[in-house]
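> I'll drop the sequence and a predicted model, then ask my questions.
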Amino acid sequence: MNISPLQKARYEYSPKLPGMLRNGISDICVKVGDATTSVADQDKIKALFPNTYGKEEITFQKGSNTSAAKKQVVGVILSGGQAPGGHNVICGLYDALKATDKSNVLLGFKGGPSGLIDDDFVEFDDAFIDAYRNTGGFDIIGSGRTKLETEEQFKVVTEVAKKHGLTAIVIIGGDDSNTNAAVLAEYMAANNTGVQVIGCPKTIDGDLKNEDIEASFGFDTATKTYSEVIGNIERDANSAKKYWHFVKVMGRSASHVALECALETQPNICLIGEEVKAKKMSLSQIADQVADSVAKRAANGDNFGVAIIPEGIVEFVPEFSVLIAEINELLAGKKTEEFNALPNWDAKYNFIKAGLTAESFAVFDILPTLIQQQLFLE
C-alpha cells in the first residue's frame, strides 16, 4: 500500500509518556492506598458489588515488579462510540506487554463486547499494530454496544477467558461500557476466576472523570475539532453579516463539550444544560433568552451571530421531563397500538391533547410539528 509522507510521519510519531511508563512494567511497583468509596449511595452500591466495592486505591511508582515475570495474556475490546486515541490505547498496551516480555500476548476481540461472547478475535503482532499507530477511528478491531448483563453472558466470557488463558480483560469505553466492566469484574471476583477486568475511560463527552482522571481521552481532540469548525462558521458570519448560525454539538446529557467549545471560540450565545436545571428554566424562558440576545444585537446593527446548543439541553428542562413522563404513561400498554392506528396527525394530535395534563400540553403545543411527531416515534 502506498502512503503519503504525512501518513508515514504520523505512523512514526511516538506519543509522549511519563518516564515511569517508558520501559514496560518491569520497573513499576504497586503502592496500595486507602479503601475507595463512592460519592453517593454507598450502601446500595456495596450491596450490588460485594466483592469489588471498597478496593484499595492503587498507584504506581518506580520499583521492582515481581509479578512481571508471569506471562500475561490480555484481551482488549473497544466499546461504544468512537473517540480519538482508541487505537493508541491498544498500541500502548501492546508495546508495554512486549517490552516486558516478548512472550506476552494481546488479543483483540472484534466488534466490542460481542467479540468476547462469540470468541471472535485477532492476535496482534508488530506489523498489525504498526499499521494503526496514531490513527483515528476504532476500525482496528471494531466496536459495539452489546451489554454484558446476564448470567449466561458472564459464563460464556469466563469460558472464553479460560480457553485463551487470559489474565486480564481491558474494556475501553464510556460510562455504559465501564458499567459493563464493573459488573463483569464483580462476576469474575465472585467466581475466583483470577481474571482482572480493567476499564479504560473513553468518551468525547467529558462526563467520565474524577479527582484522579482529569479528562477522558477523546474530549480534547473532539472539542478542538468542533471549535475549528465553529470558528470557521464565526468567520463566515462576521464576513457576510446577515446570518445567524445555530450549532448543535454532541455531548449526551452533559454540556462539557458545548462549554469547552464556547471557551475556545467565544460565540454570541451558548446554552448550558446544567445552568438551565439550576435556574429551573422553562422552554419559553430559554427561547426568550435566545431571542433577546438576537434582538439586542440587531438593535446594534449586528444581524448575525453564532449560538452553540448542547444536544442534551431539553433533558435539563423540568417541564420537559414531566412531559416525557406523561407521554410514556399515555402510550403505556396497548395504547401505543391505538395511537398508531389513528389515520392522520390531526387525529393523533387530538388524542395527545386529551391524554396530557393542561400544563404538559402547553409545553407540547409550543414545539414545532416535526418535533412533536418525533416525540411519538417508536
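Perfect, I can see it now. Numbering: from 1, shown residues only.
> When you work out contacts or count neighbours from here on, use the C-alpha atoms and nothing else.
Will do.
> To what extent is the closest residue to residue 46 other than its chain neighbours buried, counted in neighbours?
On the basis of CA to CA, 6 or more residues apart in numbering, the spatially nearest residue to residue 46 that is not a chain neighbour turns out to be residue 53, at 5.5 Å. Using other CA atoms under 10 Å, the number of residues around residue 53 comes to 19.
> here comes the other one, which I'd like you to weigh against the first:
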Amino acid sequence: MDSDYGIPRELSAVQKLRSQYQPELPPCLQGATVRVEFGDTTTSLDPTDAHTIGRYFPHTYGQPLAHFLRATAKVPGAQVITEHPPFRVGVVFCGRQSPGGHNVIWGLLNALQVHNPKSTLLGFLGGSEGLFAQKTLEITDEILATYKNQGGYDLLGRTKDQIRTVEQVNATLTACKDLKLDGLVIIGGVTSNTDAAQLAETFAEAKCQTKVVGVPVTLNGDLKNQFVEANVGFDTICKVNSQLISNVCTDALSAEKYYYFIRLMGRKASHVALECTLQSHPNLVILGEEVAASKLTLFDITTQICDAVEARAAQDKNHGVILLPEGLIESIPEVYALLKEIHGLHRQGVSADRISSQLSPWASALFEFLPPFIKKQVLLLPESDDSAQLSQIETENSWHIL
C-alpha cells in the first residue's frame, strides 16, 4: 500500500485539546479482572426465523449471551477471570467512515494492554483489501497519540469493503491463520457486521482459533437493538448536521424567499433525518419508512411537498427547509422496481448507455420522466449489496424540478 498510514498528524490547538479527553469506561469494563455471567441463548427477533437462521449458522446461533459484571455485583455462578494470556488481535475499518472509529482502536489497544502488556494489536491497511493482502501496521500508543478523539479513518484507511465471496472469505481465513490471530475486529455498519457474522460461522466450521467481533460504527444508526443503545458515531453526526440545518433554517427565515431541500445520510433507516428533525425543527421531513409502509408514489410525495409549500404560502411564508434521507428514493415502490430492473441489466453485462432501450415499457416511461441528471445517476453500477449508489443520487434536487 503506497500511503502514509499511521504517520503522526499535525494537530491544531483545538485538536490537541480534544485529544486530551479521556472517555470513561463503564464499571464492568474497568480493571484487569473480568467478571462474566453467561445467560440465555441468542434468539431471532422473529421466532419464525429461528429455524432458518439455525440452519445457516449452526455453529454460532444459539450461543449463550455474555453479561459483563461490575466488581460489586454478587451473581451466583458468575465466572471471574484474573489470568489473561497475551493475545494477537487484528482490526480493520470497513464501511463508510464514521466518527469514533479511531477511538474504537484506542479502546481495543487499552484493553489488551491492561489485561496483558505482551498482547499485540495489528491494524490492516486499506480496509478489507489490506486484510486480504495481509498489509499490517502494529498499533502502539505512539502511533495512536495524534488520532485519539479525532475523526476519520486515516489511521488505517479503507477501500472496497466486502468480505463475502468465497475468494474473499478464504483470503481472510488465510490471513488470520498466517498471522496467528486470536481475534479479528471488524469496524463498520450493517453490511460489515453481516459479513462478520458469516465469517464467525465459517471460522467456527473450519476450527480456526480466530474469534470474529463486529463493532457497530455507522452514521445511519440502523444497528440499534435491545443490546446496542446507539451506534458509534450516530450522536456526533446528528449534532453536527443539526447545527448546519439550524443555520440554514435561520438563513431561510432571514431571506424569506428560499426553500432548502437537504439530503441526509440514511439508507434503509431514516434515523439521522428523524433525529436532526427533532433537534433543528425544519418545516417538513419525509421518512423512508413511512413512504415504504404507505406505498407512497413519486406523485404522492411530490403532492405532499407541494401541499406543504402551498399551506405555508397561505400564511405568507414563502420559505422553508425540507429534509430527505438519501435512502428515500429506494423506498418509493415504482423507483425501487426501476432500480432493480436496471441492476438486473447491469448483471447481464448491458452497458449503461444501452440500458434505457432494454427497459420494460412501464420502467422506460418512468425513466424518461426523471430529470436528465437523475437518469445518469440511477444508471451507475450498484453497490456490493445490490443497492443503488444512493450517495450519488441527488434526490434533494429532483423535487425542485418535479
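Good, I have the coordinates. These figures come from a predicted structure and were not determined experimentally.
> How alike are these chains, TM-score-wise?
TM-score for the superposed chains, counting by TM-score structural alignment, normalised by the length of the first structure: 0.89, backed by 364 aligned residues with a CA RMSD of 2.3 Å.
> The residue nearest to residue 46 of the first structure maps to what in the second structure?
Following TM-score structural alignment, the counterpart assigned to residue 53 of the first structure within the second structure is residue 61.
> Next: residue 118 of the first structure.
Under the alignment (TM-score structural alignment), residue 118 of the first structure maps onto residue 133 of the second structure.
> so which strand or helix has the residue nearest to residue 46 of the first structure?
Mapping residue 53 of the first structure onto the secondary structure by DSSP states H and E places it in no helix or strand at all.
> returning to that earlier point: and the match of residue 53 of the first structure, what is it in contact with?
Going by CA atoms under 8 Å, 6 or more residues apart in numbering, residue 61 of the second structure touches 42-43, 53-54.
> Selecting buried members of those in ChimeraX, what would you type?
Applying 16 or more other CA atoms under 10 Å to these leaves a buried subset, and the ChimeraX line that selects it is:
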select :43
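> Tell me how far residue 45 of the first structure lies from residue 325 of the first structure.
Between residue 45 of the first structure and residue 325 of the first structure the computed distance is 26 Å (CA to CA, to the nearest Å).
> How about the secondary structure of residue 107 of the first structure?
In terms of secondary structure, residue 107 of the first structure is strand; the call rests on DSSP: H, G, I helix; E, B strand; the rest coil.
> Number of residues surrounding the equivalent of it over in the second structure?
With the correspondence set by TM-score structural alignment, residue 107 of the first structure lines up against residue 122 in the second structure. By the measure other CA under 10 Å, the count of residues near residue 122 of the second structure is 20.
> same question, the one 5 residues further on
Residue 127 of the second structure has 25 neighbouring residues, counting by other CA under 10 Å.
> Ok, residue 224 of the second structure next?
By other CA under 10 Å, the residues close to residue 224 of the second structure number 12.
> Could you do the one 4 residues further on as well?
Residue neighbour count, defined by other CA under 10 Å, stands at 10 for residue 228 of the second structure.
> Correct me if wrong, but it is in a helix.
No: with three-state DSSP as the criterion, residue 228 of the second structure is coil rather than part of a helix.
> That one corresponds to which position in the first structure?
Pairing criterion TM-score structural alignment: the partner of residue 228 of the second structure within the first structure is identified as residue 213.
> one step back: for the contacts of residue 61 of the second structure, give me TSV that also has secondary structure.
Below are these laid out as TSV (three-state DSSP):
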residue	secondary structure
42	coil
43	coil
53	helix
54	helix
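> Kindly state which residue of the second structure is aligned to residue 160 of the first structure.
When the two structures are superposed using TM-score structural alignment, residue 160 of the first structure falls opposite residue 175 in the second structure.
> same check, this time on residue 137 of the first structure
When the two structures are superposed using TM-score structural alignment, residue 137 of the first structure falls opposite residue 152 in the second structure.
> Now for its match: which residues touch it?
The contact partners of residue 152 of the second structure, by CA under 8 Å, 6+ apart, come to 97-99, 101-102.
> try 10 Å this time
The contact partners of residue 152 of the second structure, by CA atoms under 10 Å, 6 or more residues apart in numbering, come to 96-102.
> export those to a markdown table and tack on secondary structure, distance to residue 87 of the second structure and neighbour count?
Putting these into a markdown table (DSSP: H, G, I helix; E, B strand; the rest coil; distance: CA to CA, whole Å; neighbours: other CA atoms under 10 Å) gives the following:
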| residue | secondary structure | distance to residue 87 of the second structure | neighbour count |
| --- | --- | --- | --- |
| 96 | coil | 28 | 19 |
| 97 | coil | 27 | 21 |
| 98 | coil | 27 | 23 |
| 99 | coil | 27 | 20 |
| 100 | coil | 24 | 22 |
| 101 | helix | 21 | 27 |
| 102 | helix | 20 | 23 |
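> which of these lies closest to residue 325 of the second structure?
For the contacts of residue 152 of the second structure, the minimum distance to residue 325 of the second structure (CA to CA) is 16.0 Å, reached by residue 96.
> Map the closest one onto the first structure.
Using TM-score structural alignment, the equivalent of residue 96 of the second structure in the first structure is residue 81.
> Who are the contact partners of that match?
Contacts for residue 81 of the first structure (CA under 10 Å, 6+ apart) come out as 137-138, 143-145, 173-174, 202-204.
> Show me how to select, in PyMOL, the buried members of the residues you listed.
Remark: buried members of the contacts of residue 81 of the first structure, expressed as a PyMOL selection using 16+ other CA under 10 Å:
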select buried, resi 137+138+143+144+145+173+174+202+203+204
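> Residue 262 of the first structure and residue 268 touch, don't they?
Yes: here residue 262 of the first structure reaches residue 268: they are 9.0 Å apart, a contact under CA atoms under 10 Å.
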